[in-house]
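**Q** need a structure here:
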Amino acid sequence: MFKYLKNDIPASIVVFFVALPLCLGIALASDAPPLSGLIAGIIGGIVVGFFSGSRLGVSGPAAGLAAIVAAAIGTLGSFELFLSAVVLAGAIQIFFGVIRMGIIGYFFPNSVIKGMLSGIGIIIILKQIPHFFGYDSEPEGADSFIEKSGETTLSALAHITDNITLGSMIIGIVGIVIILFWDNILSKKHAFFKILQGSLVAVVVGTILQVVFSSNEALKIESLHLVQVPAPEKLSNFIDYLSFPDFSQIFSKDVVLIAFTLALVASLETLLSVEATDKLDPEKNVTPTNRELFAQGFGNIASGLIGGLPITQVIVRSSANIQSNAKSKLSAIIHGFLLLISVLTIPMLLNHIPKSVLAAILILVGYKLAKPSLFKKMFSLGWTQFVPFIVTILVIVFKDLLWGISIGLVIGIIVILVKSYQNSMFMKISEIDAGKTTKLVLAEEVTFLNKATIQKELFNLHENSSLELDIRKTRYLDYDVVEIIEDFLIQARNKNIHVHLLSERGNVDNPESFIEFLKLDKIKTNETN
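**A** Next comes the predicted model:
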């Protein structure tokens, strides 16, 4: 691990500069203390980095969990109770690793996963708009589409111009301009601008502007709109500022449901990030997914025990790590120690960062998750991709994340059933010697779901015709379908329909041996498989 120090140390510094504003910003988006985001970044670097089998992946608080965390804290009414759910989620992730669920990500349709990320992006944008404008009087219901005291998310945002903090709004706009200019123009000019991230530059400029504005009453930003990281006089007092989990209700319905949601979504995000990181890796290392679930589980337990947000492997920091030419997981571990040092040594400096510049970063993160071009692409792929995608988004935004994923998954399964029903066979009718011969080619897998379609076509065949039934490509033939064919043969005899079977074992024309041959060829093969 220490073989590539000359590569890993510079890379860790770059990742640290990327992670610092994101840790603070994600804590802001989660309605959690700023310190909780930094703790999650520290644990994600040091603990997860140590246990993980990923050479280049970096873990920490994820924007994709922000909506769940904010809703969970509100539901439980206590950050300490929420921390107990984080610890339980870590234990569930370890259990996922034990039962080898590292392939869980492959069981969710891509359309549902993209819908989940887009829905989260939209929620992040909506939640950050008040912080972006320094809105001092957020009405009840501003974070919800469900009506509360006459206010909903949209109606609250419509009133946002009533109470804007001018200094916060200016810094937020400057932050967005800097990041867009940096990422879209400067980063293409020189490698230096890729190493030094635009989000960090925006934070530095925003902090300087905040200090300058503090001497002007019209532009001054109150402490309510600044980051508030504990700044103890002595390092020994730092422990007094940590939050610890309240386990008194750990097995209550709400805590267990939140823990399971966190474990499922964090595992999905991690596995998706692992797949993306392995593809970006120049050496194409393959990360052991079950071990990664173990590492994430240990990380979440550690984070929850000392007041940190839930952790996943994150693609933004991982890609920055790869682009900076990291060679081993030591880079992720060192970045965790750098975050720890910053919390212990410069908390007063961190407390000058305005929330509006962090909101600017998060609004762009949300936009990247929910780009209009993605909606256009999903629509162009047809209804089988677009319907699960858009339904998942709508349910996540208007209800919650677990409902969105569940309903999206159900829609995805329904799509599979519909396509299976439609693709059970291929039929071709041709005229031969003034008579009609129907060629029916069964699909590779034919189940009871295809009974209706096959029965309809077989029993609609005309008298004195011929049927060529081709099962050479069929690898699974449900017994229910065999019975349909058996019943048809009786009718075929009465309607003078000649039936010819094409099989891998040979061809059959004798109706008496037809079914026995069919059962021998397919049913026994199915049982063996």
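**Q** C-alpha only now, for contacts and for neighbours.
**A** OK.
**Q** Under a three-state scheme, what state does the nearest residue to Val415 once chain neighbours are set aside occupy?
**A** Distances taken as CA to CA, 6 or more residues apart in numbering put Thr384 closest to Val415, at 6.1 Å, once the chain neighbours are dropped. Assigned by DSSP: H, G, I helix; E, B strand; the rest coil, the conformation of Thr384 is helix.
**Q** for comparison, sequence B:
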Amino acid sequence: MSDTQVLPDHPLRNLKYDLPAGIVVFLVAIPLCLGIAMASGAPPLSGLLAGIVGGLVVTLVSGSALSVSGPAAGLVVIVIAAIESLGFDGLLMATVIAGVLQIVFGYLRLGRIGAFVPSSVIKGMLAAIGLILIVNQLPLMAGIAQDAEVGLFDTALFEQGSGLALTIALVSLAILLLWERPSIKGSVLGRLPAPLVAVVVAVLIDRLMPASLMAPLGDAHRIGLPIDAMGFAGASEFLGQLQMPALDRLLDPEVYMVAVTLALIASLESLLSLEAVDKIDPQRRHSPPHRELKAQGVGNVLSGLIGGLPVTAVIVRSSANVQAGGRTRMASLVHGLLLLASVALLAPMLELMPLACLAAILVHTGYKLAKPEMLVEQYRKGFNRVVPFVATVVGVMAMDLLKGVLVGILCGLFFMIRANYRRAVSFTQEGHHALLRFRTDISFLNREEVRSRLERVAAGTYLIIDARQANHVDPDIREDIEAFARNAPARGISVELRDVGGLSATFPADPDVLRELEDPSSTASTSPQRAFG
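**A** You can find the predicted model right below:
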């Protein structure tokens, strides 16, 4: 039994799965690392360095088998603002300090915060990221250059689009879908990773397509690594381009404000990604969250020291790892090694890859994250699951990752409070016997309902108030019940308290009042206004 448990996590025994998965993650990571760096206003190399640190360093320290770390789109807004106010070297110092803070968070065991996010919110986050991926990559699939200011539905699309790029994208998608068919999976071809096959075919189409049939692709339609432009193509030149943080910024209070912001947001994004990856892990493994915070902290310290962007655990690359069949941390290590080799040694080869093919790979990954079946599944589980799911999707797409998740969490809290409110208090009555039962903890939210129930108790009733199932009764509600119990005998109501705030007692109705109630000509008052004294 122990052997079967060790086998799935053994790196060498699973190399046949992890090696192709690592290649897939590498192919996904290249455009993301470059794109996030350029979107942040940072040097393109900084995004690749963050990806290398995430793949080689964070992977070794982290306890997650499938999580992949690198630069995250969710930090772009913070990075842009930091570079504008502090400069790039100031951002690097803030990244180092943020990493130190994350290590402290890990030792303070603050990693459990991700467990408090509802599963419907996590799935909504995944779906939103998938939709954002699809929307952002569609222009590249249509052949619109990265630097072109043309939207997908712009009338200039037909002028700036490329028929060859669209052909490459459609062929790449067809290959990715074809490789999912059981007949291909069980064949010799199925042993090759579908994205790698798609890239090779895309390069061949790009190079062999006659210009008389379709206009050839330009440099803007292929990966543009910054290697040649920076004037180095070897390992020694690569090391010479590494940038260091500005030590004099240690005295700048603004650096620490940015560092705290980065540490908090990067930690939350990492923990949410970790929770999401654990949910889609076929082997249902649990990743230690406190250790993950320490790993992310170590990664950010090193990334900041060598000139890289802040790193987090990223769900896009992690989900690509899962979908590609990754089994252990070796897949992430392979992806990191390939990133390092591509930056230092293999830039000319990578620059042959059409962006339309990589966009198709990302669209395929995005679809797997945002399958329509996911919405149907949440709908079937009830209104309290589908509303936070949809709210998270809309929030993430309309604002950003963290704000969208916060919207989803607030929706989840609303339904939780609503459910507790409805089930907290029950009232039943048969004849002159009534039972007011607290089935869970009672808070101030239930005060009006309890008061309303007590005010409607008729004279001559024997009322039992049972709080044995409630670990906590709000002090104000407890005072209301005690006041009601003291005044009830004068109204001809007998009250028995069972563990209401630790009090168990019986308050019998006044016999004289009961006799008056039995006399039809009695004028005894049973006004509810006297219920609370």
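**Q** one step back: any idea how far the residue nearest to Val415 of structure 1 lies from Asn325 of structure 1?
**A** Thr384 of structure 1 sits at a distance of 40 Å from Asn325 of structure 1 (criterion: CA to CA, to the nearest Å).
**Q** Verify the contact between the residue nearest to Val415 of structure 1 and Ile414 for me.
**A** No: counting by CA atoms under 8 Å, Thr384 of structure 1 sits too far from Ile414 to count as a contact (9.6 Å).
**Q** higher neighbour count, those two?
**A** Thr384 (18 against 14; other CA atoms under 10 Å).
**Q** Give me the mean deviation of the helix or strand hosting Ala419 of structure 2 from structure 1.
**A** Taking DSSP states H and E as the criterion, Ala419 of structure 2 maps to helix 401-424. Relative to the matching residues in structure 1, helix 401-424 of structure 2 has an average distance of 2.3 Å after the fit, by mean CA distance after the TM-score superposition for structure 1.
**Q** List the buried residues in the helix or strand just after that helix.
**A** The element immediately downstream of helix 401-424 of structure 2 (helix or strand, assigned by DSSP H and E) is strand 425-430. Judged by neighbour count using 16 or more other CA atoms under 10 Å, the buried positions of strand 425-430 of structure 2 are Val425.
**Q** Could you do stretch 211-224 of structure 1 as well?
**A** 213, 219-221.
**Q** which residues are in contact with it?
**A** 165-168, 210, 352, 354 (CA atoms under 8 Å, 6 or more residues apart in numbering).
**Q** What about these, which one has the most neighbours?
**A** Pro354 leads those on contacts (other CA under 10 Å) with 31 neighbours.
**Q** Verify the contact between that residue and Leu226 for me.
**A** Yes: under the criterion of CA under 8 Å, Pro354 of structure 1 lies in contact with Leu226, with a separation of 4.3 Å.
**Q** Once you drop chain neighbours, what's closest to Val390 of structure 2?
**A** Gly124 (6.6 Å).
**Q** Just to check, Ile144 of structure 2 is in contact with Leu164?
**A** No: using CA under 8 Å, Ile144 of structure 2 makes no contact with Leu164, being 11.2 Å away.
**Q** circling back to that earlier point, under the alignment, what does the residue nearest to Val390 of structure 2 map to in structure 1?
**A** Structural alignment (TM-score structural alignment) places Gly124 of structure 2 against Gly115 in structure 1.
**Q** The stretch 351-500 of structure 2: strands as residue ranges?
**A** 425-430, 433-438, 462-466, 494-500 (DSSP state E, counting those that start in this stretch).
**Q** Now Thr261 of structure 1. Nearest residue, chain neighbours left out?
**A** Leu402 (6.4 Å).
**Q** Pull up the gap between the one you found and Gln313 of structure 1, please.
**A** Counting by CA to CA, the gap from Leu402 of structure 1 to Gln313 of structure 1 is 20 Å.
**Q** residues contacting the equivalent of Ile493 of structure 2 over in structure 1?
**A** Superposed on structure 1 with TM-score structural alignment, Ile493 of structure 2 falls opposite Ile497. Shown in contact with Ile497 of structure 1 (CA under 8 Å, 6+ apart): 462-467.
**Q** Mind doing that once more with 10 Å?
**A** Ile497 of structure 1 sits next to 437, 461-467, 488-491 when contact means CA atoms under 10 Å, 6 or more residues apart in numbering.
**Q** coming back round to it: a markdown table for the strands of the stretch 351-500 of structure 2, including distance to Val255 of structure 2?
**A** As requested, these are exported to a markdown table (distance: least, CA to CA, whole Å):
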| stretch | distance to Val255 of structure 2 |
| --- | --- |
| strand 425-430 | 51 |
| strand 433-438 | 52 |
| strand 462-466 | 57 |
| strand 494-500 | 53 |
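**Q** centroid residue for structure 2?
**A** Centroid check for structure 2 by CA atoms, centre = their mean gives Leu272 as the closest residue, at 3.9 Å.
**Q** So which of Leu402 and Gln313 of structure 1 has more stuff around it?
**A** Neighbour tally, Leu402 of structure 1 and Gln313, criterion other CA under 10 Å: the higher count belongs to Gln313, 31 against 21.
**Q** Next one: that one from Ala91 of structure 1, what distance?
**A** Distance from Gln313 of structure 1 to Ala91 of structure 1, by CA to CA: 17 Å.
**Q** and stretch 454-469 of structure 2, which stretch of structure 1?
**A** Under the criterion TM-score structural alignment, stretch 454-469 of structure 2 matches residues 458-473.
**Q** What are the buried residues along that stretch?
**A** In stretch 458-473 of structure 1, counting by 16+ other CA under 10 Å, buried: 458, 461, 465-472.
**Q** That stretch spans what distance, first to last residue?
**A** 19 Å.
**Q** got it, and stretch 280-296 of structure 1?
**A** 21 Å.
**Q** Show me which residues of that stretch are buried.
**A** 280-281, 287, 289-296.
**Q** among those, which two are most distant?
**A** Leu280 and Phe294 (22.7 Å; CA to CA).
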